[in-house]
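Trainee: Whatever this is, show me its structure:
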Amino acid sequence: MAVRNLSLGFDFLRLEAGFGIPFSVLPYAETDSYGWVFVVGLANTVLVAILGIVTATVLGFVIGIARLSPNWAVSNAALLYIEAFRNLPLLLHVLIWYNVVIRALPPARQAISLGEMAFLSNRGVFLPWISTGLSACALCLVAIVLVAGIAVILYRSRRRREATGEGLASTRLTALWIAAVLATLFLMTHASVHFEVPRLRGFNFVGGIALSPELAALVIALATYNASFIGELVRGAIEAVDRGQREAALSLGLDRMKTLRLVVIPQAVRLLVPPLTNQYLHLLKASSLATVIGYPDIVNVFVGATLNQTGRAIEIMGMTMAAFLMLSLGITGLSNLYNRHMRIVGR
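Mentor: The predicted structure follows:
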């Protein structure tokens, strides 16, 4: 660095970025600093990770359970999905969903309508949304309060069940807690709540929430690819539960779905959490493929555009590595907390 007359420091983060970001969860303008570019890119990465993890988990559980279906067609359809999706490179998934599927959709005026509520076009996916008029920070605070309250209710219910054999009415208490928090919020802020449905105005849709083509393609690719692995993890965890557990449940008069939901899956989850965490970490790190299709994640806008303009490779790479490390450790920490929560008492 001394030979090349380069200095080491983070003073560049206060400089004006001067370039635009086509899609951002947080408000952004070209006059914002490189430090805010880092935050915006990180928020976009977190958005992809959350959407991908939720979608892949739901789809993976459905596929894993379908693999064990006694119906020949359902079981083999799930097997075909797994073998077809997990044996293709993830980069190819991203390119196919973006170039072949999303970009091949009709323009906004001829968009594919899903019950006049959602619309698919080459400009993205347009979905209905509940508008509150609150800022993003306020919504995040409300979400944290709701999640914390629900976690406390579930924890106390579990502890009481272990002590007395009878748990709290957690479903009813959770519904009351959500209603109380929302009512208090809207009474204090006088926020207006209304349901927005996308409507065509001119050459594009207005209202609701819009997912850019890049975001939609990336989330679908990550979800469908990782769901094929999660499906096999779910199948393996279910089959690892002792067969006598199923037979005991069936002998008590439970049907197959109740046996899965009440007896088998709760035991399988204890075996499923560690490998499922590894899959979540893979999905998070694979989100960096967003730069291939131009989605403005942290790698695209910070490692790409910011590095090209400032030349601060060591600082930018170090910050990006630290961001991914903290996100990965966060996922691992939440997984460990859940693992301890599901641990059998006395072991």
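Trainee: hey, let's count contacts and neighbours off CA atoms from now on
Mentor: OK.
Trainee: For the most centrally placed residue in the chain, give its distance to L95.
Mentor: The residue lying closest to the centre of the chain (C-alpha atoms, centre = their mean) is I50, at 2.0 Å. Distance of I50 to L95, given as C-alpha to C-alpha, to the nearest Å: 21 Å.
Trainee: got the buried residues for stretch 4-23?
Mentor: F12, L13, E16, A17, F19, I21, F23 (16 or more other C-alpha atoms under 10 Å).
Trainee: who's in contact with that stretch?
Mentor: Outside stretch 4-23, the residues within contact range by C-alpha atoms under 8 Å, 6 or more residues apart in numbering are 1, 28-37, 212, 295-296, 301, 306, 310, 312, 314-315.
Trainee: Any chance of a PyMOL selection covering the buried ones in those residues?
Mentor: In PyMOL syntax, the buried subset of these is picked out as below (16+ other C-alpha under 10 Å):
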select buried, resi 28+32+33+34+35+36+37+212+295+296+301+306+312+315
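Trainee: In the stretch 101-250 of the chain, what residue spans correspond to strands?
Mentor: With DSSP state E, counting those that start in this stretch, the ranges of strands along the stretch 101-250 of the chain come out as 112-114, 118-121, 124-127, 129-131, 194-196, 199-201, 204-206, 209-211.
Trainee: quick one more, to check against the first:
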Amino acid sequence: MIGFQPFSLKRSITKILAGKGLAGEVLARWYNPAWRNTAVQVLFVLVLAAILAILGWNLRANMLARNIPTDFSFWNDTAGFDINQTPIAYSPLSTYGRAFFVGLLNTLIVAAIALVLTTIIGVIVGIGRLAENRLVSLLAATYVEVLRNIPLLLQLLFWYNAILKPLPGPRQSLIMPLGAVLNNRGLFLPRPSFEAGAAGVAGALAIGLALAYLVWHFSILKPGWPRNLLILLLAVGPAIGFSLHMPPLALDFPILKGFNYAGGFRVSPEFVALLLGLSLYTAAFIAEIVRAGINSVPRGQSEAAASLGLPPGLTMRLIILPQALRVVIPPLTSQYLNLVKNSSLAVFIGYPDLVQVFTGTVLNQTGAAVQVILITMAVYLGLSLMISFAMNHLNRRMAFVER
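Mentor: Here you go, the predicted model:
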């Protein structure tokens, strides 16, 4: 009796086309999972590239029909507008490309300073939430709950309109220590400028540091105050002596001229408002991350440190925080990325960051919306990727190594 075999389309087609030229070979490869997966992925990439090409061609045709620029020739055109905070040389006669770099540097400056401040504040508040002192813990908890539940934009407007704008005018300025002046135009600080003795002081400091290192490395003196004092004097002594002979710096103090102060270094109210808003808002989230990281460390670590006689400060700095970092770093990366991207809200208080200068004024004057937006998106993407790379590298170094 002949057994009945169920019909199989795959087996039938393979038998029919097996060994029959290219078609049979293609069909045989198609039933190979690895080859089939590769073919599907290649097909998907080709279809996606075709769709993007069609969209790009359609976009270019519509832009040409409406006389909208399709290239980057505007980059070297004269900007014709002023910027109130310029870390590099800039004037209305500069190009749009120069304006782009001014906005980019302003964004990088406020983001870099805010990253440092928000980390310090967040760590302090996060530790404060776990303090045994009920008042400190309550104040830290109030800070977190209030600031993280108010939108960042409202906080920026609060710092700018309610705190900094009501300051007195230039003629009624608040005179601060060390020659600083505060008014509603900003904070004016003495500007240091290098003199002829700056190179000599730098050379003397380098020599002193080298001598201090040699004494520290080869000294037969026992560690203690005499040795440490000798190393300190060798490190800074030559530089101090040379600076008394030839001052390395001269200070340019702000002076009231007309309706405003001239000279010195000006910190704009917009910069201060943005810096405070970004730092304090992001620090509220970082504080919760730090608190969770500290709580993840077993309590036995603190008890073991206490049994060895370590004070609470050293226990936290040397034992608890290094272990908590393994839990803190991954979510901390997200907060750093949010801070950099949230800096684009500076446009609402008039701080000349990349968005306000480039996607605002430059876009309006040139009409090159697609090019300007693409460049701005690429900048923020690049900044985010660099921060992610650095934090991931740090996370790998801090992670436990399994044996």
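Trainee: just the helices in the stretch 1-150 of structure 1 please.
Mentor: Using DSSP state H, counting those that start in this stretch, the helices of the stretch 1-150 of structure 1 run over 34-67, 72-86, 90-95, 136-164.
Trainee: in the shortest one, what counts as buried?
Mentor: So that's helix 90-95 of structure 1. Buried, per 16+ other C-alpha under 10 Å, within helix 90-95 of structure 1: L90, H93, V94, L95.
Trainee: Comparing it with structure 2, how large is the average distance?
Mentor: Between helix 90-95 of structure 1 and its aligned stretch in structure 2, the superposed structures give an average distance of 0.4 Å (mean C-alpha distance after the TM-score superposition for structure 1).
Trainee: Which stretch of structure 2 lines up against that helix?
Mentor: Using TM-score structural alignment, helix 90-95 of structure 1 lines up with residues 152-157 of structure 2.
Trainee: likewise the longest one?
Mentor: On the basis of TM-score structural alignment, helix 34-67 of structure 1 is assigned to residues 96-129 in structure 2.
Trainee: and if you look at stretch 301-319 of structure 1?
Mentor: Counting by TM-score structural alignment, stretch 301-319 of structure 1 corresponds to 357-375 in structure 2.
Trainee: What residue in structure 2 is paired with K258 of structure 1?
Mentor: Checking TM-score structural alignment: K258 of structure 1 goes with L314.
Trainee: Spatially nearest residue to S33 of structure 1 (excluding sequence neighbours)?
Mentor: Nearest residue to S33 of structure 1 in three dimensions, chain neighbours excluded: E16, at 4.3 Å (C-alpha to C-alpha, 6 or more residues apart in numbering).
Trainee: Quick one: residues in contact with stretch 250-259 of structure 1.
Mentor: With C-alpha under 8 Å, 6+ apart as the criterion, stretch 250-259 of structure 1 contacts R246, A249.
Trainee: show me the contacts for the equivalent of A324 of structure 2 over in structure 1.
Mentor: With TM-score structural alignment as the criterion, the equivalent of A324 of structure 2 in structure 1 is A268. Counting by C-alpha under 8 Å, 6+ apart, A268 of structure 1 makes contact with V234, A237, I238, A240, V241.
Trainee: at 6 Å what do you get?
Mentor: A268 of structure 1 makes contact with A237, I238 under the criterion C-alpha atoms under 6 Å, 6 or more residues apart in numbering.
Trainee: Superpose on structure 2 and give me the mean offset of the helix or strand it falls within.
Mentor: Taking DSSP states H and E as the criterion, the element that holds A268 of structure 1 is helix 265-286. Here the mean offset of helix 265-286 of structure 1 against structure 2 after fitting is 0.8 Å, by mean C-alpha distance after the TM-score superposition for structure 1.
Trainee: buried residues in that helix?
Mentor: Quick answer for helix 265-286 of structure 1 (16+ other C-alpha under 10 Å): 265, 267-273, 276-277, 279-281, 283-284.
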